[in-house]
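Visitor: Could you look at this predicted model? Sequence included:
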Amino acid sequence: MPQGDGGPPAPAPRPKSASVRSVPLPTLGGMTNQAVPARPHPLPTLAACVTVVLWASAFVSIRSAGAAYSPGALALGRMSAGALALGLICVVRRVPPPPRSAWRGIGISGVLWFGFYMVALNWGEQQVDAGTAALVVNVGPLLIALLGARLLGDPMPPRLLAGMAVSFAGAVTVGLSMAGGGGSSVLGVVLCLLAAAAYAAGVVSQKPALAAASALQATTYGCLVGAVACLPFAGQLVRQAADAPLSATLNMVYLGVFPTALAFTTWAYALARTTASRMGATTYAVPALVVLMSWLALGEVPGPVTLAGGALCLAGVAVSRSRARTRAPRTAPAAGEPRSEQVP
C-alpha cells in the first residue's frame, strides 16, 4: 500500500550476487546502451575486387594492342573509348558536371593518372621486360601510402604496413622470376618510375575530389581530361588504326570500356569509402592475377617461384585489408555494487 508519514520503512534492495551475470537491457528502437561497431559494407570491397580483376586483364590486352599501336596512340584510343562510354551513361542518367570544388583534384588526376601514366607505362613496357616493369611500377602503392600519410593524414596501422611489406616482397619475387625475357634499359626503368609516381599523385589528388563529386563524375571527367592531354597523338592513332588488325583495335576498345570506364569508376567508389593507402595496397593483387590470366589466356605456365610470389601478393593484400578485433568496453560498477561478469 502507499507509504505515508510514520508508515513502515521500505524494504532494503537485495544486493546482487556476484554469480549473477548482468546483461545490458535493450533501449528504445532495439539499440543497447553499449556502442556496437558497425560491420563494414561489402559493396566497397566488391568494387575494389572488380577493379583489381579488370586492371589485371588490361596487361593481357595491352600486349596484343601494343603490337599494332604506339604508346601515345594506344593511350589516346583507350581514353577516347572510355570517355565515350562514360559520357553516354552520364547523358542517359542526366548526371550533371561535378561541382567546382572537385575540379582541381579531377584535373590533376586526369592529367597525371589518365594521361601521363598511360603513355609512360605503355612506352616503358616497350623498353624493359615485363618482370622489370611489374617490379618498378609496384613502387606506386608505397608512394601512395607515403603521400596519403603526408598530405591526407591517412593512418598507417601496423597491419597495413605489414601487409604492404609482404605484398611488395611478392611483387619483387614475381618480377625477378619473369625478368630477363625482353631486355631492359635505363630509359625504360625511368619511364616506369615516372608512371608509378604519376599513378600515386593521381590517386592522392582524386581522393579529396570524391568528397564533393560522385565516382561516376570523377571518372568521366578525369577520363575526358586524360583524352584531351593525349590529343597530340591523334595523328598516330588515325594512321595506325588504318593498318592495325581488328583484334588489336578491339583490345584497345576493351581497354577503354572495361579496365578504364568500369574499373576506374568502381575504384573511385571504393576510394571514397576508405583511405588511399588501403586502396593502394589492394592493387598488389594485380601481379598475382596477371600471372593467372597469362596462364589461362596465353598458355604461359608460371614457375614455382612465380607462383610463390603471387601467393605472397595475395596474402599481403589480405593482411592489409584485415581489421583488428575490438573488444566490447567493460562498464565500471556503481559505487558499492559488486563486480559482475559481462556477457559478450
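Guide: All right, it came through fine. Treat the numbers as computed from the prediction; the structure is a model and nothing was measured.

Visitor: contacts, neighbours, all on C-alpha from now
Guide: Noted.

Visitor: who's in contact with the residue positioned nearest the centre of the chain?
Guide: By CA atoms, centre = their mean, the chain has its centre lying nearest to Met279, at 3.3 Å. Under the criterion of CA atoms under 8 Å, 6 or more residues apart in numbering, the neighbours of Met279 are Ala48, Ala270, Leu271.

Visitor: cool, and Val52?
Guide: Taking CA under 8 Å, 6+ apart, we find Val52 in contact with Ala263, Thr282, Thr283, Ala285, Val286.

Visitor: what secondary structure does the residue nearest to the centre of the chain sit in?
Guide: Following DSSP: H, G, I helix; E, B strand; the rest coil, Met279 is assigned to helix.

Visitor: got another, please set it beside the one above:
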Amino acid sequence: MVRDDGSADRQAIVAAAVAVVLWASAFVFIRAAGHDFSPGALALGRLLAASVTLVAVLVIRGEGLPVRAAWPGIIVSGVLWFGVYMVALNWGERNVDAGTAAMVVGIGPVLIAVLGGLVLREGFPARLMAGMAVSFAGTIVVGFSTTDGGGAAVLGVVLCLIAAIVWAASTIAQKPALASASALQVTTFGSVIGTIACLPFFWQLITEAAAAPLSSTLSLVYLGVFPTALAFTTWAYALARTTAGKMGATTYVVPALVVVMSWIALDEVPGPLTIFGGVLCLAGVAITRSRPRVAAPVDPEAAETAA
C-alpha cells in the first residue's frame, strides 16, 4: 500500500538513493570480476554472499517466514530478478562496456512505469511521464558518449535488454508482495530462491574461485553484500512506500553514476557530452519527484475587504 505522507516519501527517497548508488557501483565491479568469473558463476557467488548475509540479519531481527499471500511475488522476483537478471547482465557486460550496459538497462524504468500503470493501476501522472522522457534522453546521451567508437556487440545489447525486461516484470511482481511481507523478508527469500535457480553453475563457481585472484573474489563478495543484500532491501523498503513508476524513475541516475565511478576506478575522464547526459538524468528524476504547487486558499472576507 502506498502511503502519501511526507515522512514516508522522504524515507523512500533516502532508501532509493542508497540502492541507486550501490547498483551503479555494481556495473563497475561486475566488469572487474567478470575477467575471472563466468556469468553464471558470478551470479551464484554473488547470491550466495547475499543470502548468507540476509538470512543472518533475518534471524537476528527475529523475522520468520512471509505469509502465504506474499510468496507468488517472492518466487517470481526471486527466479527472474535474482536469477535471470544477474546472469543476463553479467553476460551482457562481457560484450559491452559498463556505460552502454547501464544505458540499455536504463529502459527498465520506462517498462516499470508502463506496467505499473497497466497492471497496478498506478496511472500515468504527467510529471512522471515528463521526467521519464527527460531522464531517458539523458541515458541515451550517456550511453552513446561512453561507447567505444559508437558500436556495441549485438549479443551484449540483447542480453542487457533482457535484463531490463526481467527487472521491470520483477518489480511489478514484487510490489504486491510488499503489502503483506517486510522488505527484508521479500529480499531474503527472493535471494535464496535466486541462489537455488543458479545452482547449476555451482561447479563453475568452485573451479573459477580456486583460480581467481583475491581482488576478483573480493569484488564478488562486495557484489553480494552491498549491491545485492543491502541495495535490494532498501529498494524493496522504498517500493513499499511509493509507486513502482516513481521508484523506476529514480534509477535513471545510474548511468551517470557509472561514468563517474569508472572515471575514478579506471581513470576514464568523461567528456562534455557525457556530463550533459548525466545532468539530464538528474533533471528528469527531479521532475518525477517534484510535487505540483497547491494554491493557497483564499479568505472570502479578506478578498471582499481588499475589493
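Guide: Nice, I can see it. None of these values were measured; they are calculated from a predicted model.

Visitor: circling back to that earlier point, if we only consider the contacts of Met279 of the first structure, which is nearest to Ala218 of the first structure?
Guide: Leu271 (11.3 Å; CA to CA).

Visitor: how far away is that closest one from Ile144 of the first structure?
Guide: 12 Å (CA to CA, to the nearest Å).

Visitor: returning to that earlier point: for the contacts of Val52 of the first structure, which ones persist in the second structure?
Guide: Contacts from the contacts of Val52 of the first structure that recur in the second structure, judged by both residues aligned by TM-score structural alignment, their matches' CA atoms under 8 Å, are Ala263, Thr282, Thr283, Ala285, Val286.

Visitor: Would you point out the most distant pair within these?
Guide: Farthest pair in those (CA to CA) is Ala263 and Ala285. Separation: 14.5 Å.

Visitor: Now do the contacts for the alignment partner in the second structure of Gly140 of the first structure.
Guide: In the second structure, the residue matched to Gly140 of the first structure (TM-score structural alignment) is Gly108. Contact analysis of Gly108 of the second structure by CA under 8 Å, 6+ apart lists Ala164, Ile165, Trp167, Ala168, Gly248.

Visitor: with these in mind, which one is nearest to Val269 of the second structure?
Guide: Closest approach between the contacts of Gly108 of the second structure and Val269 of the second structure, by CA to CA: Ala164, at 26.9 Å.

Visitor: which position in the first structure aligns with the closest one?
Guide: So, by TM-score structural alignment, Ala164 of the second structure is matched to Ala196.

Visitor: Tell me which residues touch its match, please.
Guide: Tyr117, Val136, Val137, Asn138, Val139, Gly140, Leu143.

Visitor: tell me which element it is part of?
Guide: helix 186-209 (DSSP states H and E).

Visitor: compared with the second structure, how much does that helix deviate?
Guide: Compared with the second structure after fitting, helix 186-209 of the first structure deviates on average by 0.9 Å (mean CA distance after the TM-score superposition for the first structure).

Visitor: Buried residues, that helix. List them.
Guide: 188-189, 191-209 (16 or more other CA atoms under 10 Å).

Visitor: returning to that earlier point: just the contacts of Val52 of the first structure: which are in helices?
Guide: Under the assignment DSSP state H, the contacts of Val52 of the first structure contribute Ala263, Thr282, Ala285, Val286 to helices.

Visitor: Can you tell me what the first one aligns to in the second structure?
Guide: In the second structure, the residue paired with Ala263 of the first structure according to TM-score structural alignment is Ala231.

Visitor: Next one: that match from Ala197 of the second structure, what distance?
Guide: For Ala231 of the second structure relative to Ala197 of the second structure (CA to CA), the value is 20 Å.

Visitor: okay, the two: which has more neighbours?
Guide: Ala231 (24 against 17; other CA atoms under 10 Å).

Visitor: any idea how far Trp23 of the second structure is from that one?
Guide: Distance from Ala231 of the second structure to Trp23 of the second structure, by CA to CA: 7 Å.

Visitor: for Asp267 of the second structure, same thing?
Guide: On the measure of CA to CA, Asp267 of the second structure and Trp23 of the second structure end up 20 Å apart.

Visitor: Mind checking which of these two has more residues around it?
Guide: Using other CA under 10 Å, the more surrounded residue of Asp267 of the second structure and Trp23 is Trp23, with 23 against 10.

Visitor: How about the aligned residue in the second structure for Pro287 of the first structure, nearest residue that isn't a chain neighbour?
Guide: Matched to the second structure by TM-score structural alignment, Pro287 of the first structure sits across from Pro255. Leaving aside its sequence neighbours, Pro255 of the second structure sits nearest to Ala102 (CA to CA, 6 or more residues apart in numbering; 5.1 Å).
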